[in-house]
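>>> Sequence and computational prediction follow.
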Amino acid sequence: MKAIIFDFDGTLADTLPICYYAFRCVFKEFDQKNLSPEEIKLMFGPSETGIIRENLFNINKEQAIEMYYKKYFENHSQLVKQNKDIDKLIKHLKNKGIKLGIVTGKARRSLDISLEALQMESFFDVIITGDDVKKPKPNPEGVIKALSVLDVQNDEAVFIGDSDADIHAGVQANVYTAGVRWLCNYRTLEFTTQPNRIFNNVPEFINFINMGVLNES
């Protein structure tokens, strides 16, 4: 195993609350809609800008996008906290010489806000955002692009995510898939596309890595 590629929201950071909050503010302000987290979750796939452009009825979409980022930035520290287990995991993998990547549907702008706030910006060898692909997850385009940048084969990498779209993208890219439910606000209770392995906490995955099980699977 040479590389581990992560989803971001709900996998590397518990950012779903800030995403829900910012979207609720936007749709309340511009469409007078009170959206639930479940309704917002159904829109996931495109980047935040794509979600707003595709789902907002109000014609002032660029203003709505700016409002989303304003709310996301201003409330990030209140709604998103650093996770010591995740920080330990990332540093552990880097120390082992494993290449790290992110493939996320988030736009680059919001991801940069989160990475800086959580002091993660220097750890990743490749970052593919929703701005960098034509087809978001569950399409494997982002995972395949990350593999190419990392210069690793699909049988040398793992893709980790908390949603069906993540696992489906990983399966289509023919990489080992890990479904995770280790943050409070993960997205999938039961995966419809079965990952190779499911992890309910970060120490379990660290032990799995240390045992070299991925190399044998």
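Alright, I've got the coordinates. Numbers count the residues shown, from 1 in each chain.
>>> From here on, just use CA atoms for contacts and neighbour counts.
Fine.
>>> immediately after the lengthiest helix in the chain, which helix or strand?
When the chain is scanned for its longest helix (criterion: DSSP state H), the result is helix 16-31. Per DSSP states H and E, the first helix or strand lying C-terminal to helix 16-31 is helix 37-41.
>>> show me where this structure has strands.
Listed in chain order, the strands of the chain (DSSP state E) span 3-6, 99-103, 126-128, 157-161, 176-180, 197-199.
>>> Quick check: which helices or strands does the second one pack against?
I take that to be strand 99-103. Under the contact criterion of 3 or more Cα pairs under 8 Å, 6 or more residues apart in numbering; DSSP states H and E, strand 99-103 touches strand 3-6, helix 84-95, strand 126-128, helix 141-150.
>>> now with 6 Å?
strand 3-6, strand 126-128 (3 or more Cα pairs under 6 Å, 6 or more residues apart in numbering; DSSP states H and E).
>>> now swap in the last one and tell me
The helices and strands touching strand 197-199, judged by 3+ Cα pairs under 6 Å, 6+ apart, are strand 176-180.
>>> Could you tell me the angle between the strand it packs on and strand 157-161?
Angle, strand 176-180 to strand 157-161, by axes from the mean of the first three to the mean of the last three Cα atoms, to 10 degrees: 20 degrees.
>>> chain center to strand 176-180: distance?
Taking Cα atoms, centre = their mean, to the nearest Å, the mean C-alpha location of strand 176-180 is offset from the chain mean by 13 Å.
>>> Same question for the longest helix of the chain: list its buried residues.
Going by neighbour count (16 or more other Cα atoms under 10 Å), the buried part of helix 16-31 is 16-27, 30.
>>> Deepest in the core, which of the helices and strands packed on strand 99-103 is it.
Mean neighbours per residue, mean count of other Cα atoms under 10 Å, is largest over these for strand 3-6, with a mean of 24.
>>> returning to that earlier point: so of the strands of the chain, which one's packed in deepest?
Of those, strand 157-161 is the most buried (mean count of other Cα under 10 Å), at a mean of 27.
>>> And here is the other one:
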Amino acid sequence: MRFITMVDIRKLNSPKETKGKIKGIIFDFDGVLSSFQMRIGWPILNAALMVKPELSRKRIIDTTMVIFDHLTTLEKMPKKTELLKLIFETGKRFGMSNFQALKFIVITSIIYAKNRKRIVPRTGVREVLQELLAQDFIMILLTNSSHGVIKVAKERIPELNRFDLILTRDDLKAIKPSEEGFLKVLELTGLKPEELLSIGDQASDIIASKKVKIRTIATFDEGMEFTKKHLIREKPDFIISDLQEIPELLRFLRDRIIEDIRTTIDLTEKPLQEYLLSDELNVKYTGP
């Protein structure tokens, strides 16, 4: 088994031999491989609607965006008291009274405890991982989730057992948007930043990747399309809506260098071929 954790700190003996430019892929977990909505979003939303059934979709979206913005500032997991305060403030943003916000804390805590390890793989994720594993990419998981969650995830997504490196929040002193995890990836794999791609669904993934000059692919979970503006603000190199687009994008990038990405290549708006035909990308071919 090639699985490495921080318990066994060592470099991979040597990076796998791959023909192209991209040699390794760094995946986030929630919202990329597994549904963010089912494990985290649904408990919060369900609790909010139980306390305040008349909540509008606009208020839910606006409040979610505020929470996401707040999460981009955290480099350590909040303490229990800080988390309770955050849930209370979220309730207030939903327009709840103090009593309703306290009730919201209790219900959210109960529902989340029951769903904390509910892993629902995103559509097509296992097939995508199987295809990438067959191509001998160095496969890395870097997540703010806990080791306990990933232990369960490896049962629902068995391909995780074949990953070369898995780093959870329990393995690091700081979480994304800190760059610590990405620096550890560089140390343990021996790869250069330009040989890696990072795939995430949060601004914190993009921010942390950019700190160490790793190219970024942003994606959003089903039902979370409204987070796109949150992602684009951080200027990822690419943005996609479906993880099943990854193999095609990687086939393109494996033998080419896009030398100057000045604006996000938004593949939710038009396909890559249209960008190429319009000369919007400065592409250098590195194949044989």
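Sure, I can see it. Just so you know, these numbers come straight off a predicted model, no measurement behind them.
>>> want to throw the strands of structure 1 into JSON lines with distance to Val80 of structure 1?
Shown next, in JSON lines, are the strands of structure 1 (distance: least, Cα to Cα, whole Å):
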{"stretch": "strand 3-6", "distance to Val80 of structure 1": "18"}
{"stretch": "strand 99-103", "distance to Val80 of structure 1": "18"}
{"stretch": "strand 126-128", "distance to Val80 of structure 1": "20"}
{"stretch": "strand 157-161", "distance to Val80 of structure 1": "18"}
{"stretch": "strand 176-180", "distance to Val80 of structure 1": "18"}
{"stretch": "strand 197-199", "distance to Val80 of structure 1": "22"}
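>>> who wins for proximity to Glu62 of structure 1 among those?
Comparing the strands of structure 1 by their distance to Glu62 of structure 1 (Cα to Cα), the top pick is strand 126-128, with 22.9 Å.
>>> That closest one vs structure 2, average offset?
Taken over the aligned residues, the distance from strand 126-128 of structure 1 to structure 2 averages 1.2 Å (mean Cα distance after the TM-score superposition for structure 1).
>>> Kindly name the residues of structure 2 that line up with that strand.
Strand 126-128 of structure 1 corresponds to residues 165-167 in structure 2, going by TM-score structural alignment.
>>> Off-centre distance for the matching stretch?
14 Å.
>>> circling back: out of the buried residues of helix 16-31 of structure 1, the closest to Ala146 of structure 1 would be?
Using Cα to Cα, the buried residues of helix 16-31 of structure 1 come closest to Ala146 of structure 1 at Leu16, 23.2 Å.
>>> That closest one pairs with which position in structure 2?
Per TM-score structural alignment, Leu16 of structure 1 is aligned with Gln37.
>>> For structure 2, which segments count as helices?
For structure 2, the helices defined by DSSP H cover 36, 42-51, 57-71, 80-93, 98-115, 125-134, 147-156, 180-189, 203-211, 228-232, 246-254, 272-277.
>>> Tally up the residues packed near Arg251 of structure 2, please.
12 (other Cα atoms under 10 Å).
>>> So it versus Lys23 of structure 2, what's the distance?
Using Cα to Cα, to the nearest Å, Arg251 of structure 2 is found at 11 Å from Lys23 of structure 2.
>>> With Met38 of structure 2 instead?
The gap separating Met38 of structure 2 from Lys23 of structure 2 is 31 Å, by Cα to Cα.
>>> In structure 1, what residue corresponds to Val212 of structure 2?
So, by TM-score structural alignment, Val212 of structure 2 is matched to Ala173.
>>> Could I get the contacting residues of the nearest residue to its match once chain neighbours are set aside?
Nearest residue to Ala173 of structure 1, sequence neighbours excluded (Cα to Cα, 6 or more residues apart in numbering): Pro140, at 5.5 Å. By Cα atoms under 6 Å, 6 or more residues apart in numbering, the contact set of Pro140 of structure 1 is Ala169, Gln172, Ala173.
>>> Compare the residues you listed with structure 2 and list the overlap.
Of the contacts of Pro140 of structure 1, the ones still in contact in structure 2 (both residues aligned by TM-score structural alignment, their matches' Cα atoms under 6 Å) are Ala169.
>>> Can you find the partner of Asp87 of structure 1 in structure 2?
Under the alignment (TM-score structural alignment), Asp87 of structure 1 maps onto Arg126 of structure 2.
>>> Next, the contact list for that match, please.
Contacts of Arg126 of structure 2 were listed using Cα under 6 Å, 6+ apart, and none were found.
>>> and if you look at Leu253 of structure 2?
Going by Cα under 6 Å, 6+ apart, Leu253 of structure 2 touches no other residue.
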